[in-house]
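Colleague: What follows is a protein structure lacking sequence information:
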């Protein structure tokens, strides 16, 4: 492929990328022309492009003008477009495109007024395009003077030029740098515009008037801010004809600059001479202007004697700019392609992380979401593995705490009188040790035999002798039951409720996260439903507790077994105490000192031996009784031959109440969790779907309107999705253009 064709393709590619807004995503190669006001910048632009720009005080360049030149064998023509990249508040638009402004121009004389209209359209976006195209320029100037027009804009006027005398080149002409203005805001805006367009992968062409000291060039100072090493900056010196032959010192200084001996730049400096006002008024052609320029540099010292002839004239400048731009594009394309692919992948990922746009009917969508929410909660109710086990595990922990707290209400009966030593050890429940924090009988209060006798006596009214009133036992039972609700059951139910509400809140937030209004309403409805079933379940728990106030059980075998067990234990403790405190007789051993009695133990003996009958003797006694006709006698029956304990009645009451505790304890620690699970948790799950559908009004005539309001998205989410979609579309377009070009 020849160089000329390759150059056209590369420039066409970059121009197309800019047309779709790729410059907002990628650092596209470009040439930007900057200069102070009245620095001759517009004359340089006119010389390169071959068209005239607006020059009146009120119509000079007030927005970026992108000139795209294409060498063509056909007749000269011009098309003007407007690329709107920013809204009225200066925010970058999501979708960028170029809109044609007017028809194709075939006469160069028509370009300047067309540019006036295009720039007016950019500065007055509130006026429609057709009005601007059909209104006279004088009338437009009057409208601009009303103060409603912007002073400057970031949006771009694009000028596509084709013709046989043009060089393949594109560049951006920026408004002139202002030295003085009525307000600093205008100065800052123009300077920010220059800094923005000259950063990155940009060749900076700075117009430098030779009528001013190079050190005073503000545009050159701005270029140094973004290109401190001078690797991207090209100086174009203007107005050489304004320096008289007598200003030899100034001429020598400028010659040293152009020949690279002062203020050097990597790409150096060029010098052009443009038509003066008289020649412009004569409307000389571009060819005539270039001929006069060539004659000036050939015949005017010190330029005529310089060996750097390639640095003089617009043609040399244009050729160099075209070559440098193509070189940059060639070098940058592989990186641009990689960066475009990287950003496209990133944008697609960001877009996929956002909720998709809802296309279903609002009622259908919300109904499906409500059903899915209820199904998800039901899965937690059923339990399972992983996250779904969380709720039931929380509830089981609450029930374990309930079990321990009810267990700690066990009545602490001491089978000794007030005056007898207290040898009562820890009181495990049916062989079960406390899981944590055993509570002593002193902390919970205890009842000894003296207390029990007094309690029974106070309860006697019309009973016959040796009859214990049933009310005496009921009172003792009610004593250990009275703290079950406040200290155990209410706390357990509260923990279950808090755990359930916490899960529901998480599920609501996850399911309805993107719709804040719907999320808030569903959350409030969930709290309302929880409160409803909490109250209903509480009634069942209260009924269960009320039923416990009247002692009853059909589990008579277990009651009798535990009663007998505790009666035996209490009697054993008393027997052990009597054995431990008994004083042994003096020994008949010849050495009395060696047979002194053991000291009295302060604790019950684990295996008392002083009175323990020998197994051989017991078996012999049972055999003798059998021979005498007393068959079926057991070792336990022999114990009945011992004299009755004077506190037999009190021990029996203690054993019965203690045995009944175990019956009631085991019943309540099962019934409470069962009621909570059935009448609260499962009832909540069963009622939820119907409740939400009813309360959200999904079956009413106004459901569609109400649901549509629910689905109004967060404006930030809408803006973010639109931005990402626009970026994906833009980058896909960029990628297509890049793929169409062979790198």
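Modeller: Arrived safely. If you're wondering where the values come from, they're calculated on a predicted model, not measured in any experiment.

Colleague: C-alpha only now, for contacts and for neighbours.
Modeller: OK.

Colleague: Count the neighbours of residue 689 for me.
Modeller: Residues contacting residue 689 under the criterion other CA atoms under 10 Å number 18.

Colleague: do the same with the one 3 residues further on
Modeller: With neighbours defined by other CA under 10 Å, the count for residue 692 comes to 20.

Colleague: Included below, for side-by-side comparison, is a second structure:
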């Protein structure tokens, strides 16, 4: 595994596998060093096909990306740490592998060497744990050409030793010597076909063996999975469309973009609000009756509770009038006394009057909010 840097490979001619391999190795060395360390951070390698070239009026050609497919090359499971690796590398690799193959949409390519007992295969053991039904697991048997003479892997390839839902596929890879000599993949694939075609053990399975058949098998499986997922995807898309349309209905018609149309929309909203608000106050819509009730019921009831019988009692009137004139008796009418009586009475009115104003203000605010909601509903409808 390497750094989380995207390696973008744009090619005009055939991609050279050696160049791609070198770039991956260099990127791995940049993050882990040239030791045998591992990193869970993936290398993102984008490959563009030269077969899909679109002509444009601005460019001679445009390289288009191939179909999106995530192929994850995980490190091989190990049982011991080699020189330069931490002791935790065994668990670290298994944990990394599990994070990918646990996903229900992943296809597991469980690779095991043919020259070892399949019962000891760590890949098959781990895939059986995460995919007990075997629906996502493809068994791949390598190193068929390195088995001891007189032995073969037919029990595995024909599903007798270890049965899977999908057929086992045997392949013959390049040897380390071939890799060191940069033997081309085309030559390696041709030699692989020849091996199965001429093999006395696997000749009858030649049409269902090899890397090319494995690629075809995986492509067919991917296509079938996509077809099976399409109804659910369509259902999910339609659900999203319905939700968006419902949200658009709630938000109302599209907002105008030019200044004139925006001004017209604002004026139209104002006129609609003004009409609805007046109907609440003047009649036709509920609301005005609550204001009338404040002045017809609430305020009179509060006024009737005021202590005017004490304030305007004969004894209190005489007291206020006499105190107002002081040592100078009034000539005609006790004007100062009357004024004090009136001022005192008005102070009693202040509490009920303010309470009535607050109540009317509350009712008007509620009517404003109700009018806004009704205006939005009318315009969006």
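Modeller: Done, it's in. Quantities reported herein were computed from a predicted structural model and do not represent experimental measurements.

Colleague: longest helix of the second structure?
Modeller: In the second structure, with assignment by DSSP state H, the single longest helix is helix 335-380.

Colleague: roughly how far is it from the heart of the chain?
Modeller: The chain centre lies 51 Å from the centre of helix 335-380 of the second structure; the measure is CA atoms, centre = their mean, to the nearest Å.

Colleague: which stretch of helix or strand covers residue 141 of the second structure?
Modeller: Taking DSSP states H and E as the definition, one finds residue 141 of the second structure inside strand 137-142.

Colleague: so that strand aligns onto which residues of the first structure?
Modeller: Mapping strand 137-142 of the second structure onto the first structure (TM-score structural alignment) gives residues 233-238.

Colleague: Pull the residues that contact the matching stretch.
Modeller: Stretch 233-238 of the first structure is contacted from outside by 39-41, 44, 203-210, 223, 227, 265-274, using CA atoms under 8 Å, 6 or more residues apart in numbering.

Colleague: Neighbours of residue 116 of the second structure, how many?
Modeller: If you count neighbours by other CA under 10 Å, residue 116 of the second structure ends up with 12.

Colleague: does it sit in a helix, a strand or a coil?
Modeller: With DSSP: H, G, I helix; E, B strand; the rest coil as the basis, residue 116 of the second structure sits in coil.

Colleague: Look up how far residue 76 of the second structure lies from it.
Modeller: Applying CA to CA, to the nearest Å, the value for residue 116 of the second structure to residue 76 of the second structure is 15 Å.

Colleague: hang on, residue 232 of the first structure packs against residue 206?
Modeller: No. Here residue 232 of the first structure does not reach residue 206: they are 10.7 Å apart, not a contact under CA atoms under 8 Å.

Colleague: that older thread, what's the mean deviation for the strand holding residue 141 of the second structure versus the first structure?
Modeller: Once fitted to the first structure, strand 137-142 of the second structure is off its aligned match by 1.4 Å on average (mean CA distance after the TM-score superposition for the first structure).

Colleague: Could you list the buried residues of the helix or strand following that strand?
Modeller: As assigned by DSSP H and E, the chain's next helix or strand after strand 137-142 of the second structure is helix 154-157. Across helix 154-157 of the second structure, burial judged by 16 or more other CA atoms under 10 Å covers 156, 157.

Colleague: helices and strands around the helix or strand just after helix 154-157 of the second structure, which ones?
Modeller: Remark: after helix 154-157 of the second structure, the chain's next helix or strand is strand 169-170, criterion DSSP H and E. Judged by 3 or more CA pairs under 8 Å, 6 or more residues apart in numbering; DSSP states H and E, the packing partners of strand 169-170 of the second structure are strand 137-142.

Colleague: Neighbours of residue 277 of the second structure, how many?
Modeller: For residue 277 of the second structure, the neighbour count with other CA under 10 Å is 24.

Colleague: Tell me which helix or strand it sits in.
Modeller: Using DSSP H and E, the element containing residue 277 of the second structure is helix 259-282.

Colleague: Could you check how far whichever helix or strand comes after that helix is from the centre of its chain?
Modeller: Once the chain leaves helix 259-282 of the second structure, the next helix or strand it forms, by DSSP H and E, is helix 288-293. Mean-position distance between helix 288-293 of the second structure and its chain equals 51 Å (CA atoms, centre = their mean).

Colleague: picking up where we left off before, and the contacts of the helix holding residue 277 of the second structure?
Modeller: Contact with helix 259-282 of the second structure is made by 255-256, 285-289, 367-368, 371-372, 374-375, 379, as judged by CA under 8 Å, 6+ apart.

Colleague: what do you get for stretch 502-510 of the first structure?
Modeller: When contacts are defined by CA under 8 Å, 6+ apart, stretch 502-510 of the first structure is touched by residues 373, 377, 391, 519, 522, 523, 526.

Colleague: now the fourth one: how far from residue 500 of the first structure?
Modeller: Read it as residue 519 of the first structure. For residue 519 of the first structure, the distance to residue 500 of the first structure equals 17 Å [CA to CA].

Colleague: Which one of the two is surrounded by more residues?
Modeller: More neighbours surround residue 500 than the other of residue 519 of the first structure and residue 500, with 23 against 19 (other CA under 10 Å).

Colleague: dump the residue contacts of that one.
Modeller: By CA under 8 Å, 6+ apart, residue 500 of the first structure lies in contact with residue 391.

Colleague: Please enumerate the strands of the first structure.
Modeller: Along the first structure, counting by DSSP state E, strands occupy 30-35, 65-71, 77-83, 98-100, 156-163, 169-173, 202-209, 233-238, 269-271, 412-414, 446-448.

Colleague: a markdown table for these, including distance to residue 216 of the first structure and mean neighbour count?
Modeller: Below are the strands of the first structure laid out as a markdown table (distance: least, CA to CA, whole Å; neighbours: other CA atoms under 10 Å):
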| stretch | distance to residue 216 of the first structure | mean neighbour count |
| --- | --- | --- |
| strand 30-35 | 12 | 27 |
| strand 65-71 | 26 | 22 |
| strand 77-83 | 34 | 20 |
| strand 98-100 | 38 | 15 |
| strand 156-163 | 29 | 22 |
| strand 169-173 | 21 | 25 |
| strand 202-209 | 10 | 26 |
| strand 233-238 | 14 | 25 |
| strand 269-271 | 17 | 25 |
| strand 412-414 | 102 | 23 |
| strand 446-448 | 102 | 18 |
